[in-house]
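> sequence plus the predicted model coming up.
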Amino acid sequence: MKLTTQKGMVIWMLGLSGAGKSTLSDLLETQFQTENIFSIQLDGDQLRKGLNKNLGFSMEDRAENIRRAAETAGIMAAKGIVVICSFITPLNVHREIAREILGELYFEVFIDCPLTVCQERDVKGLYKLAGNNTLKNFTGISSAFEKPENPDLVLLTESQTPQQCCDHLYAAVSSRITQLQFS
């Protein structure tokens, strides 16, 4: 049984730590609430504290982290929920896992921000730890990040405000939700 009459989808926001994924996720969820769109956030940090706490940061564990997140998001989207995902998702092969699981429900958003700006923001202090070799396998420093090959949307958080980015994101997602309603 569906929870709502709306069509679900998965907005998969990816990018480096500090790029603005969580900020945009919060803003988008607030906008959805204003528009009475039923949504939920899945954040990489939250899932690693619970569902995925047994996973490390090897490439195999990163792939499993994304697989579990995509499976969870897919279950919710099938019930009519718009799921806002915030995961670094460092490699194209990881994105392909999510895309394969979610199919037409998957909407990929690259939160594009230069590494130097992410390092300046460093709200969690992770870049400093990675730079001191205290934190191993950190994406962008000691572990690879591949720019996505063909995202549905690219948001430039260095040159646009969070609200401007959210406005672009909301417009693109609203169009996609409308397409799904009539498919």
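Alright, I've got the coordinates. Numbers count the residues shown, from 1 in each chain.

> make it CA atoms for all contacts and neighbour counts henceforth
Will do.

> now the helices for the protein?
21-34, 44-49, 59-78, 92-102, 115-121, 126-131, 162-181 (DSSP state H).

> can you redo the ones you listed as JSON lines with distance to Thr139 and mean neighbour count?
Listed next are these as JSON lines, based on distance: least, CA to CA, whole Å; neighbours: other CA atoms under 10 Å:
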{"stretch": "helix 21-34", "distance to Thr139": "15", "mean neighbour count": "18"}
{"stretch": "helix 44-49", "distance to Thr139": "13", "mean neighbour count": "14"}
{"stretch": "helix 59-78", "distance to Thr139": "11", "mean neighbour count": "19"}
{"stretch": "helix 92-102", "distance to Thr139": "13", "mean neighbour count": "17"}
{"stretch": "helix 115-121", "distance to Thr139": "10", "mean neighbour count": "15"}
{"stretch": "helix 126-131", "distance to Thr139": "9", "mean neighbour count": "16"}
{"stretch": "helix 162-181", "distance to Thr139": "22", "mean neighbour count": "15"}
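
> dropping in the other structure now:
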Amino acid sequence: MTTLWFTGLPGAGKTTLARALQDSVKPRHLIILDGDELRASISADLGFSPEDRSEQARRVAALARLLNNQGVSVAVCLVSPSSTDREMARQVVGTGFVEVFVDAPLEVVEERDPKGLYAKARRGELKGLTGLDAPYEAPVAPEVHLRSAETSLQECVQELLKVLGSGSF
């Protein structure tokens, strides 16, 4: 089984891509573990400090591994700004981990701003937003590098399917 670990700035398109991929692989099984949804449930006790972000990544990686061991492929959608945390996730998940860098420039994600995070941060109402006043360490050698500002959603999904091959799910 496979764990696709989608990483990128807030608003880059991680969850949108995962949902489109999920739609294209049906009836095969792909579970999406979305960072926002997980923060409302299994990680409701965590904030956005570097330590809490590391713990969030650890918990999600452990959950992904459990699902993989049960025969379920997983798409994890987390900003996961630290390369160290993504490497830890790779070690926890083990075989089948695929890092997917959803790459979009800051000006594009600010323009998209689906949750209004960048607008709040620019007004001083939000501190520690990844890409503005909190660092994001872009992956150096991800298995998949998708440029969501330049490539259509369907082309990105096709790239994921091509990389994964028909037997990965």
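Looks like it came in fine. Predicted model only: the values in this text are computed from it and were never measured.

> would you pull the TM-score for this pair?
TM-score of the superposed chains, computed with TM-score structural alignment, normalised by the length of structure 2, equals 0.96; 169 aligned residues with a CA RMSD of 1.2 Å.

> nearest to Phe145 of structure 1, out of the helices of structure 1?
Among those, the nearest to Phe145 of structure 1 by CA to CA is helix 92-102 (8.8 Å).

> which residue is the nearest non-sequential neighbour of Leu161 of structure 2?
Leu21 (8.0 Å; CA to CA, 6 or more residues apart in numbering).

> how about the one you found, what's its match in structure 1?
Alignment note (TM-score structural alignment): Leu21 of structure 2 maps to Leu28 of structure 1.

> any idea what Pro90 of structure 1 aligns with in structure 2?
With TM-score structural alignment defining the correspondence, Pro90 of structure 1 maps onto Pro81 in structure 2.

> distance of that match relative to Val72 of structure 2?
Remark: distance between Pro81 of structure 2 and Val72 of structure 2 (CA to CA, to the nearest Å) = 25 Å.

> do the same with Arg28 of structure 2
Computed as CA to CA, the Arg28 of structure 2 to Val72 of structure 2 distance reads 9 Å.

> Thr16 of structure 2 too?
Applying CA to CA to Thr16 of structure 2 and Val72 of structure 2 gives a distance of 20 Å.

> hang on, the earlier thing: surely the match of Pro90 of structure 1 touches Thr130?
Yes - using CA atoms under 8 Å, Pro81 of structure 2 is in contact with Thr130, at 7.1 Å.

> give the residues shared as contacts by these two.
Leu9, Tyr136 (CA atoms under 8 Å, 6 or more residues apart in numbering).

> could I get the helices of structure 1 as JSON lines with distance to Trp12 of structure 1?
Formatted as JSON lines, those follow (distance: least, CA to CA, whole Å):
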{"stretch": "helix 21-34", "distance to Trp12 of structure 1": "10"}
{"stretch": "helix 44-49", "distance to Trp12 of structure 1": "11"}
{"stretch": "helix 59-78", "distance to Trp12 of structure 1": "9"}
{"stretch": "helix 92-102", "distance to Trp12 of structure 1": "9"}
{"stretch": "helix 115-121", "distance to Trp12 of structure 1": "19"}
{"stretch": "helix 126-131", "distance to Trp12 of structure 1": "22"}
{"stretch": "helix 162-181", "distance to Trp12 of structure 1": "11"}
